[in-house]
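Colleague: For reference, the sequence and a predicted model appear below.
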Amino acid sequence: MRKSKNYNSNKFSRLKEYVHGAPYIDVLEQPKICKSFGLPYSAKVFRDEYRNRIYEFFKNETTTAATASKMTKIPHKYICEIKSYLESNGLLKVVTIDRCPTTGSSNVQFISTNKDVWSEFDLLQKTNQFNLFEDVQK
């Protein structure tokens, strides 16, 4: 029994190493990759890798999800899901709102996981929210 557990542990280690070194693997291909390592499908291996990639990406880049998708090749929708997870765990913050360099859309969130960057931006000042309230009171 012990030998089998170590054997599977070794397989999982090799799978993790493979996924870490590979570009984004589409969700439909992930079960095939696991099978090629003689393992059942393990979504956790892929999920953990892509969460870590996005966390590290936004640690070095303060930009939009669309730009992150373009640069990392991880689908935009999946980046938004990871953003939600990281944000709910206090690991990511929207630091400003501006025009997206990738899509050209206005009022797009720029995000970061680098806590040193969080205080460099002033979201309220950028969006002029205080001016909106002043206009209403006049």
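Modeller: Yep, it's here. Bear in mind the structure is a predicted one, so any value in this text is a computation, not a measurement.
Colleague: CA only for contacts and neighbour counts going forward, please
Modeller: Fine.
Colleague: Any idea how many residues pack against residue 117?
Modeller: 16 (other Cα atoms under 10 Å).
Colleague: what about it, helix or strand, and which?
Modeller: helix 115-118 (DSSP states H and E).
Colleague: which other residues reach that helix?
Modeller: For helix 115-118, contacts defined as Cα atoms under 8 Å, 6 or more residues apart in numbering pick out 93, 95, 112.
Colleague: Highest neighbour count among these?
Modeller: Within the contacts of helix 115-118, residue 112 tops the neighbour count with 28 neighbours, counted by other Cα under 10 Å.
Colleague: let's bring in a second model and compare:
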Amino acid sequence: MITSAADRRAFHGCFEQAGGFGQPTFNVLRSDCLRPLPAAVRKDPEDWGGKKARQRLEADLTGRIAAAQGYEVDCVNAIDASGIAAAKDAAQERAREIHSLLSKIRKHPPQTMTGVLILARAVTLFEEAQRGNYDGGE
């Protein structure tokens, strides 16, 4: 986790904000961005100070990478356990089905008041599905 301005500068582009839902947000390091850093320290050792300083830096980076990977695994497990991904997929499938139904209904212009009501309900249902879909497309 990024806790200081110095860390934000040092790890610029290697973290993202987490939290929300009424909780404060915090900056979490991303392991994919951190993995190349120990190799960069070993590649140009003179840029990082003496041997002990480099060893401390490599140990710090290794610990941060392990912590970031652990957090990412925990997030994936929490998402899987919550069932939210399956619910999102199901909602998107229902939205596609509603869109298909609306397309079929639109091919037949309403001739009666009942037809107008059916069309209006289909359009409203589609709009509700779109609002809940969040992916922005039909």
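Modeller: In hand now; what should we look at? None of the values given here were measured: they were computed from a predicted structure.
Colleague: Mind checking the TM-score on these two?
Modeller: In this superposition the chains share a TM-score of 0.26, using TM-score structural alignment, normalised by the length of the first structure; 57 aligned residues with a Cα RMSD of 4.4 Å.
Colleague: Please point out which parts of whichever helix or strand comes after the helix holding residue 117 of the first structure sit buried.
Modeller: Helices and strands here follow DSSP H and E; after helix 115-118 of the first structure, the next one along the chain is helix 123-127. The neighbour-count check on helix 123-127 of the first structure (16 or more other Cα atoms under 10 Å) flags residue 123 as buried.
Colleague: Let me know how buried residue 70 of the first structure is, in neighbour terms.
Modeller: 13.
Colleague: That should have said residue 133 of the first structure, apologies.
Modeller: 10.
Colleague: tell me the SS of it?
Modeller: Secondary structure, DSSP: H, G, I helix; E, B strand; the rest coil: residue 133 of the first structure is helix.
Colleague: again, but for residue 26 of the second structure
Modeller: strand.
Colleague: if I look at it, how far off is residue 19 of the second structure?
Modeller: Using Cα to Cα, to the nearest Å, residue 26 of the second structure is found at 6 Å from residue 19 of the second structure.
Colleague: out of these two, which sits in the busier spot?
Modeller: Shown here are residue 26 of the second structure and residue 19; by other Cα under 10 Å, residue 26 has more neighbours (15 against 11).
Colleague: can you give me the strands in the first structure?
Modeller: All strands of the first structure, identified by DSSP state E, fall at 93-98, 108-112.
Colleague: now do the second structure
Modeller: All strands of the second structure, identified by DSSP E, fall at 15-20, 23-29.
Colleague: what's the angle between the longest one and strand 15-20?
Modeller: Relative orientation of strand 23-29 of the second structure with respect to strand 15-20: 160 degrees, computed using axes from the mean of the first three to the mean of the last three Cα atoms, to 10 degrees.
Colleague: quick one: buried residues of strand 23-29 of the second structure?
Modeller: 27-29.
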